[in-house]
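J.: need a 3D model of the sequence below.
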Amino acid sequence: MHLIRAAQAVPYQAHGHTGVDSRRLQGSEVGGPDKAAVSVSTYLPGSAVAASPTAADTIYVVLAGELELNGHLGEASLTLAAHDSVFLPRGEVRSLRNRTAENAMLLVVLLTEIGGADERPAHL
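T.: I've put the predicted structure just below:
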């Protein structure tokens, strides 16, 4: 068992994220699973993630609030609300924005390649 208390979650600044408070809960620099990293991010009103490719297969689960998700392969914008989830394969270009006046919380699960820690993207 590998327990990380909320107070032990490691803050980090993800590339292209503005106004987003991200905390690593499991994997990567906090230890735990070799093939996944789990984070929770708080999106302040007006915060955004610039269009960029995902570093790994990624699952988003909105825990609270609403976020606008834009795919960049011709998909329409999607509004994600509490308990909505989406899977993005590695390399899919996406952007996110909190267009509301309330904070939004997003659980992020990054799945690394089969083979373990040696194949984990360097910036997870």
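J.: can we go C-alpha only for contacts and neighbour counts from here?
T.: Will do.
J.: tell me, what residue is most central in this protein?
T.: For the chain, V108 is the residue whose C-alpha lies nearest the centre (Cα atoms, centre = their mean; 3.5 Å).
J.: A strand includes that one, no?
T.: Yes - assessed by DSSP: H, G, I helix; E, B strand; the rest coil, V108 belongs to a strand.
J.: which strand runs longest in the chain?
T.: strand 36-53 (DSSP state E).
J.: the structure of the following sequence is requested for comparison with the preceding one:
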Amino acid sequence: MHIKRFQDAISYEAPNHFGCHGLRLQGFEENGPKNQWIGFSQFLPGGGAGPDSTPFEKVYVILEGEMTVIIDEKETVLGQFDSCTIPPNEVRTIQNRRNDVCKILVVIPYPPETQK
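T.: The predicted model follows:
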């Protein structure tokens, strides 16, 4: 078992994100997960990301607040404990349109060049 305490999570800056503070909860470390890494993103009011895509799928789980996900001009609002999978190469924009912080758990596979 590999334990990492929240206080030991390392912050990171995700490309094309704004009004966001990201913490890496698991991954990119010795004895950590081998297939994916887990991020915890906190989006301030007005914060978001995109539009962009990745060559691999990702999963968002909303822990607190609401996040609007926009794909092909279709908007979907995700609330607490809602989740979604964004397929590889699907262009998405996410926006926190509320006046409170949106907290998201993000599950992303390692890029092929960093597979453990």
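J.: give me the TM-score for this pair.
T.: The TM-score (TM-score structural alignment, normalised by the length of structure 2) is 0.90; 115 aligned residues with a Cα RMSD of 1.9 Å.
J.: so L23 of structure 2, which state does it fall into?
T.: Three-state call for L23 of structure 2 (three-state DSSP): strand.
J.: returning to what we had before: so what corresponds to the residue nearest to the centre of structure 1 in structure 2?
T.: For V108 of structure 1, the aligned residue in structure 2 is V106 (criterion: TM-score structural alignment).
J.: what's F43 of structure 2 aligned with over in structure 1?
T.: By TM-score structural alignment, F43 of structure 2 lines up with Y43.
J.: any idea how far M1 of structure 2 is from E57 of structure 2?
T.: Separation of M1 of structure 2 from E57 of structure 2 (Cα to Cα, to the nearest Å) stands at 25 Å.
J.: those two: who's more crowded?
T.: E57 (15 against 6; other Cα atoms under 10 Å).
J.: OK, contacts around that one?
T.: 85-89, 108-109 (Cα atoms under 8 Å, 6 or more residues apart in numbering).
J.: again, 10 Å this time
T.: 85-90, 107-109 (Cα atoms under 10 Å, 6 or more residues apart in numbering).
J.: before we move on, what about D8 of structure 2?
T.: By Cα under 10 Å, 6+ apart, the residues touching D8 of structure 2 are 23-25.
J.: so which of the residues you listed hold up in structure 1?
T.: Here is what carries over to structure 1 from the contacts of D8 of structure 2, by both residues aligned by TM-score structural alignment, their matches' Cα atoms under 10 Å: 23-25.
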